[in-house]
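Trainee: Quick one: sequence and predicted model below, then my questions.
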Amino acid sequence: MTHRVLFVCLGNICRSPTAHGIFEAKARAAGLEVEVEGAGTGAWHVGEPPDRRMQAAAKAAGYDLSALRAQKFTAADFDRFDAIYAMDRQNLADIEALRPAGNATPVSLFLSHGPSGREEVPDPYYEGGFDGVVEMVAQTCDAMIEELRLKG
């Protein structure tokens, strides 16, 4: 079974492409069939690669994000994915505002699936801390991979 997952942040150049790249690498290494994408609730960066600082932090941890390009989240994504993960509460609210009537695709806060004890992934674009975000995302991806293994 192929698991189709979408990671969503504000501009799709820091947090969600990091989750996309790390989750995809870890899932494939675990032998899971996945289709993974990232999207932003805003369209400012559509078509752009991830932030160079985020790419550098991810590369230092062994993940290559250079092929990823930003795209905007749309209501059609509810039908394209099995699960949608928001990086913060505002992203979650923006996603839910676009939910089509009757759609039941699960949407949750990304960090609720990991061990950090936090609800929101800090936005390094504004706050810095790119290396810490990579580590937090990687730990959460490990927990998500384990969840998928248990589900079969």
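Mentor: Alright, I've got the coordinates.
Trainee: C-alpha only now, for contacts and for neighbours.
Mentor: Fine.
Trainee: distance between the ends of stretch 57-71?
Mentor: 21 Å (Cα to Cα, to the nearest Å).
Trainee: Report the buried residues of that stretch.
Mentor: 57-58, 63-66, 68-71 (16 or more other Cα atoms under 10 Å).
Trainee: So which elements touch the longest helix along the chain?
Mentor: Across the chain, the longest stretch assigned as helix under DSSP state H is helix 130-151. Helices and strands touching helix 130-151, by 3 or more Cα pairs under 8 Å, 6 or more residues apart in numbering; DSSP states H and E, are helix 15-29, helix 52-60.
Trainee: Put this next to the previous one:
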Amino acid sequence: MIRVLFVCLGNICRSPMAEAVFRRLIDEEGMSEKVLVDSAGIGHWHIGKIPHKGTREILDEHDISYSGMTARQVEPADWDRYDYIIALDQQNLSDLKAIREKNGVEVRLFMDFVDGDESKDVPDPYFTGNFDYVYELIHSGCQRLVNHIKNKNFKEES
């Protein structure tokens, strides 16, 4: 089982959107039994809250479920639970590394998986309001991450 954790600041906009989109894509690839996905936030402000209204609206528009998702905070034990920890911006990546680093866990910047965009950050729609653009980035990056995981971990099964 491969385990993936998406991380943003508060775990109500970007990371739950990435979790929901990624879950849909691994489902479509028939990898649901092989890949587990979750999301968390650096901060504690929204623990227990459902995704932001803008995130819910864009996911509803694309018929992607976010059922049962609630915000939680990253904890040091996540490095023992996950194979991939994906930060949605450079500050999140820096914060994650300050919490803990562990060999064998791939801690990456989400935008490393988005082709053709020079930005290193997925903009936070909590502040920008641009949920459509964020969805486009997340969908593109999640598709490439699915392919990366499939090629790296399940190549022999293809």
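Mentor: Great, that's in hand. Only a predicted model underlies this, so the values are computations on that prediction, with no experimental measurement involved.
Trainee: what's the TM between chain one and chain two?
Mentor: TM-score for the superposed chains, counting by TM-score structural alignment, normalised by the length of the first structure: 0.93, backed by 150 aligned residues with a Cα RMSD of 1.2 Å.
Trainee: from the buried residues of stretch 57-71 of the first structure, which is closest to residue 105 of the first structure?
Mentor: Residue 105 of the first structure has its nearest neighbour among the buried residues of stretch 57-71 of the first structure in residue 71, at 19.6 Å by Cα to Cα.
Trainee: one step back: between the longest helix of the first structure and helix 15-29, how big is the angle?
Mentor: 40 degrees (axes from the mean of the first three to the mean of the last three Cα atoms, to 10 degrees).
Trainee: now helix 130-151 of the first structure against helix 52-60, angle please.
Mentor: Going by the same axes, to 10 degrees, helix 130-151 of the first structure makes 60 degrees with helix 52-60.
Trainee: picking up where we left off before, and the helices and strands packed on helix 130-151 of the first structure, which is most packed in?
Mentor: Comparing those by mean neighbour count (mean count of other Cα atoms under 10 Å), helix 15-29 ranks first with a mean of 23.
Trainee: what's the mean distance for that helix versus the second structure?
Mentor: Once the two models are superposed, helix 15-29 of the first structure sits on average 0.6 Å from its counterpart in the second structure (mean Cα distance after the TM-score superposition for the first structure).
Trainee: What is that helix packed up against?
Mentor: On a contact count with 3+ Cα pairs under 8 Å, 6+ apart, helix 15-29 of the first structure meets strand 3-9, strand 34-40, helix 130-151.
Trainee: For the second one, which outside residues touch it?
Mentor: I take that to be strand 34-40 of the first structure. The contact list for strand 34-40 of the first structure, computed with Cα atoms under 8 Å, 6 or more residues apart in numbering, reads 2-12, 16-17, 19-20, 23-24, 27-28, 70-73.
Trainee: now the helices and strands packed on helix 15-29 of the first structure as CSV including distance to residue 95 of the first structure?
Mentor: Formatted as CSV, these follow (distance: least, Cα to Cα, whole Å):
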stretch, distance to residue 95 of the first structure
strand 3-9, 8
strand 34-40, 10
helix 130-151, 20
